[in-house]
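can you look at this prediction? I've put the sequence above it.
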Amino acid sequence: MIDAVTARQRFAEYYGHAPAGVWSAPGRVNLIGEHTDYNEGFVFPFAIAERTWVALGGRADRVVRVATSFAPDAVEIHLDDLAPDAVSGWAAYPFGVAWALGRFGGDLSQASGVDLFITSDVPVGAGLSSSAALESAVALALDEHWGLGLDRLTLAKVGRHAENEVVGAPTGILDQSASLLSESDAAVFLDCRSLDAEVIPLHLAESHLTILVIDTKVEHAHATGGYAARRASCEAGAHALGVSSLRDLDAGDLPRAQRVLDDETFRRVRHIITENRRVLDTVRTLREQGPLAIGGLLDASHASMRDDFEITVPEIDLAVSVAQAHGAVGARMTGGGFGGSAIALVAVDLVPAVSKAVRDAFAERGYGEPVIFTEQPSAGARRDA
C-alpha cells in the first residue's frame, strides 16, 4: 500500500533527511465527455481513490532534483535552465510543471531548489490519467513551497500547459481539473470554454451503485499519433464550417456539416457535437432522476466513440458489450482512447457476476487478462503531511 507515510519514508531513504511535506493528487475517470475538452466543450470527470504522492524537501541552491519509485536514477535541472526542450521522458512531467508555473504568474527568479520524491498507485497507460495526477501533485507542492498563491484552476492550466508544451501531448484541461477540483461522491461539470466548474453530487452510494473499471492492459500514449490526428480533424472541421471551435455547433448544424465535410471529418465533428449534448443531458438527468437513469447516455457515448471518432479497440468494445449484456446500467470507454479502460455503472451486488463475465470473454477471445476493480468518486488534490 502506498500512502503519505510511504512517500515520506522513501524520500528520507533516498535523500537522507525528512521532507518538508507530502502532497498528493488522484487519477480520474471521465464519466462522460470524451475529446470535448480541447474543443471548448463540456466534460464530467471525477477523481478516483488511486493517487500520486510527492514528498518535497528544500535546497539551498536553485537545482530541482526528482527521484521516483518507477525509475532507477534521479534527474535534476537548474531552475535557470528550465525550457520546453530541456528535458524528455518521464522527467518532462515534473520539470514541465515547474517551468509552466513561471508562465502563469509564478515568479521563480528568487525560488530555491527542491528535492522531490514521487510515488504512485495510479495505473499507467490505463486511461486513468496518471500523468495529470503527477502534474497536479507537483503543481500543488511547488505552489505552496514557493509561496506562489495560485488558485486550483490556474494550477490545472499549469498542468495542461506542461503536458502540451513540454511533454508534447495535445490534451485539454479535463484531467487536471478533475484531479484538482473533485470532491467525494461527486463529479466536476466543467465548461472548457469559460472554465466554469460545478461539483455535482452523483449519489452512487445511496443508489447502491459503483463504477466498475475494466483496465484492458492495452496501453496508450497521448503523445503519439492517434490522439493528435483526432484533434487535427476537429480543428479542420471547425475551420471548414467557419467557427472558432466545435463548441459553437449543435445538432442543427449537422446537415450542413455533412454537405461541407468529407465523411471522416464529418463523423469526427458529429461525435463532438453529440457528446457535448450527452454531457449536458447527463448532468440534467442526474439532477432530475438520479444515476440509475443515465445508462443510455453512457452507452450512446461509447457507440459514438467507436463508430464516429474511432478511438476504441476490440478489447474495449468487448468489455463494454459484455458489461451491458450482464446487467450494467451503462458502460463506455473512458479516456483518450486507443487502449486503456472501460467503465461500467453497476449495481454493487452485480459486480462479481459482471467481472467474471468480462474475464471469461477475454479468455475466450485470447486477450490478456484485464484488471478489474471498483471505484467510488474521491476527493481531489491535497496536502497530506
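Ah, there it is.

contacts, neighbours, all on C-alpha from now
Noted.

quick one: contacts for A7?
Contacts for A7 (C-alpha atoms under 8 Å, 6 or more residues apart in numbering) come out as V22, W53, V54, A55, F117, I118, T119.

in addition, the following structure is provided for comparison:
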Amino acid sequence: MMESSPTQGIIGYICGSDGLDSSGLSSSAAVGLAYLLALENANNLTISPTDNIEYDRLIENGYLGLRNGILDQSAILLSSYGCLLHMNCKTKDFKLIRPLDMGNSLKSEKQKEYQILLAFSGLKQALTNNPGYNHRVAECQEAAKILLNASGNSHMEPLLCNVEQEAYKAHKSQLEPNLAKRAEHYFSENMRVLQGLEAWASGRLEDFGKLIAASGRSSIVNYECGAEPLVQLYEILLRAPGVCGARFSGAGFRGCCLAFVEVEYAAKAAEFVRTEYMKVQPELAAQINPKTAVMICEPGDCAHII
C-alpha cells in the first residue's frame, strides 16, 4: 500500500463520456482509477496495479457505499490488447490468455474476426441510488451462510466463493427460491468462465460468444437484474446480424449491453439495433445521443498515463 501521501494536487478535466456517465460502463471504477493514476503521476509515486485496484475498491466501498469487488478495477488495470484476462477475485491471481492462432492450423478455413458492439438503453441511474445492486450482494451472502452452515463450515466468511461445488449441489434444496436463483447464477457463471477460457484459448470464438449470451440470460432469469428496456435491448442484440453473444454491461441494473459481433456484419448489426430499439422504446431512444446509441468498439490495453 502507499507509503507516502500525495502533497501535490491536480487540476483535471474529464472528457470522453459524452452522455454515457452512469450508464453501466464501470464509470465509477474508471474515473476513480484515473484520479489515482493522475495524482500518483503528479507526485512521482510508483504504485503497483494491485495496490491501485485495492485503493479504488476502498473508494467505492467506503466513499460511495457500493458493495462491489475488484473485477472492474482489475479489468481496467490488468488487461492487455488481444488477451482475455482470467481473474480470481478471491486469491487475486490473474493471467492473460491469447486465442489460438488458427491461421496456421486451419489454412483452408478463414478464422472469423470479431468486434465489440456497445448499445445504450438510455437508462441512467447511479448504482448508489439503486438498492438492487447491494441487495443482490446481501442475498448472495445469505445463500452462502446457509450453504456453509449446512456443510459444517459455519466458521467461514459467508461468501459463495467459499462454498464448494459439491456442497452447493448437496444442500441447495435448503435455499428459498430467490436465494437459490442467486446461487445458481454464481455457480453456473463459474462454469461458463471455465468453458469460456477453453473456447477462447482454442480459438472457438463463436462458442465463446454463445457463453456470453448464456451469461446474459442467467443475469435475467437467476440474478434478476435488468429493467425492461435493458432486457429488450439484450434480445434485440441477439437477433442482430453477425452477433454471436450479448449480455448486460457493468452491474446490469441500468445502462448498456455489449455484444460480440463479426467484423463484416458490425455496421449492419448497429443499424439493426438502432431501428429495432426505437420501435420498442421510442421515448428513451429519442433521448440518446445518436453518436453513442450504438458504437462499434475495439479492445484496448490497460489504463495508463499517456
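Everything's here; your move. Values in this document were obtained by computation on a predicted structure and should not be read as measured data.

picking up where we left off before, of the contacts of A7 of the first structure, closest to E76 of the first structure?
Among the contacts of A7 of the first structure, F117 lies closest to E76 of the first structure (C-alpha to C-alpha), at 11.9 Å.

rewinding a little: could you pick out which of the contacts of A7 of the first structure are located in strands?
V22, W53, V54, A55, F117, I118, T119 (DSSP state E).

now, the most widely separated pair of these?
V22 and T119 (10.8 Å).

picking that back up, let me have the contacts of A7 of the first structure in JSON lines, adding distance to D307 of the first structure as columns.
As requested, these are exported to JSON lines (distance: C-alpha to C-alpha, whole Å):
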{"residue": "V22", "distance to D307 of the first structure": "44"}
{"residue": "W53", "distance to D307 of the first structure": "38"}
{"residue": "V54", "distance to D307 of the first structure": "40"}
{"residue": "A55", "distance to D307 of the first structure": "44"}
{"residue": "F117", "distance to D307 of the first structure": "42"}
{"residue": "I118", "distance to D307 of the first structure": "39"}
{"residue": "T119", "distance to D307 of the first structure": "37"}
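
hmm, back to that, buried subset of the ones in strands among the contacts of A7 of the first structure, written for ChimeraX?
The ChimeraX command for the buried members of those (criterion: 16 or more other C-alpha atoms under 10 Å) is given here:
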select :22,53,54,55,117,118,119
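
tell me which residue lies nearest the centroid of the second structure.
Centroid check for the second structure by C-alpha atoms, centre = their mean gives G250 as the closest residue, at 4.5 Å.

stretch 331-349 of the first structure maps to which residues in the second structure?
Residues 246-264 of the second structure are matched to stretch 331-349 of the first structure when aligned by TM-score structural alignment.

between the two ends of the matching stretch, how far is it?
17 Å (C-alpha to C-alpha, to the nearest Å).

so who does S184 of the first structure touch?
Going by C-alpha under 8 Å, 6+ apart, S184 of the first structure touches Q376, P377, S378, A379.

strands of the stretch 51-200 of the second structure, start to end?
84-87, 94-97, 114-120 (DSSP state E, counting those that start in this stretch).

I meant the stretch 251-385 of the first structure, not that one.
So, for the stretch 251-385 of the first structure - with DSSP E, counting those that start in this stretch - the strands run 330-334, 341-347, 371-375, 382-383.

switch those strands over to JSON lines; also include mean neighbour count.
What follows is the strands of the stretch 251-385 of the first structure, written out as JSON lines (neighbours: other C-alpha atoms under 10 Å):
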{"stretch": "strand 330-334", "mean neighbour count": "30"}
{"stretch": "strand 341-347", "mean neighbour count": "27"}
{"stretch": "strand 371-375", "mean neighbour count": "16"}
{"stretch": "strand 382-383", "mean neighbour count": "18"}
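
CSV for those strands, including distance to G225 of the first structure?
Converted to CSV, the strands of the stretch 251-385 of the first structure look like this (distance: least, C-alpha to C-alpha, whole Å):
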stretch, distance to G225 of the first structure
strand 330-334, 18
strand 341-347, 19
strand 371-375, 26
strand 382-383, 34
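
tell me which of these approaches L190 of the first structure most closely.
Going by C-alpha to C-alpha, the one of the strands of the stretch 251-385 of the first structure nearest L190 of the first structure is strand 330-334, 16.4 Å.

superposed on the second structure, what's the mean shift for the closest one?
Comparing strand 330-334 of the first structure with its match in the second structure after superposition yields a mean distance of 1.2 Å (mean C-alpha distance after the TM-score superposition for the first structure).
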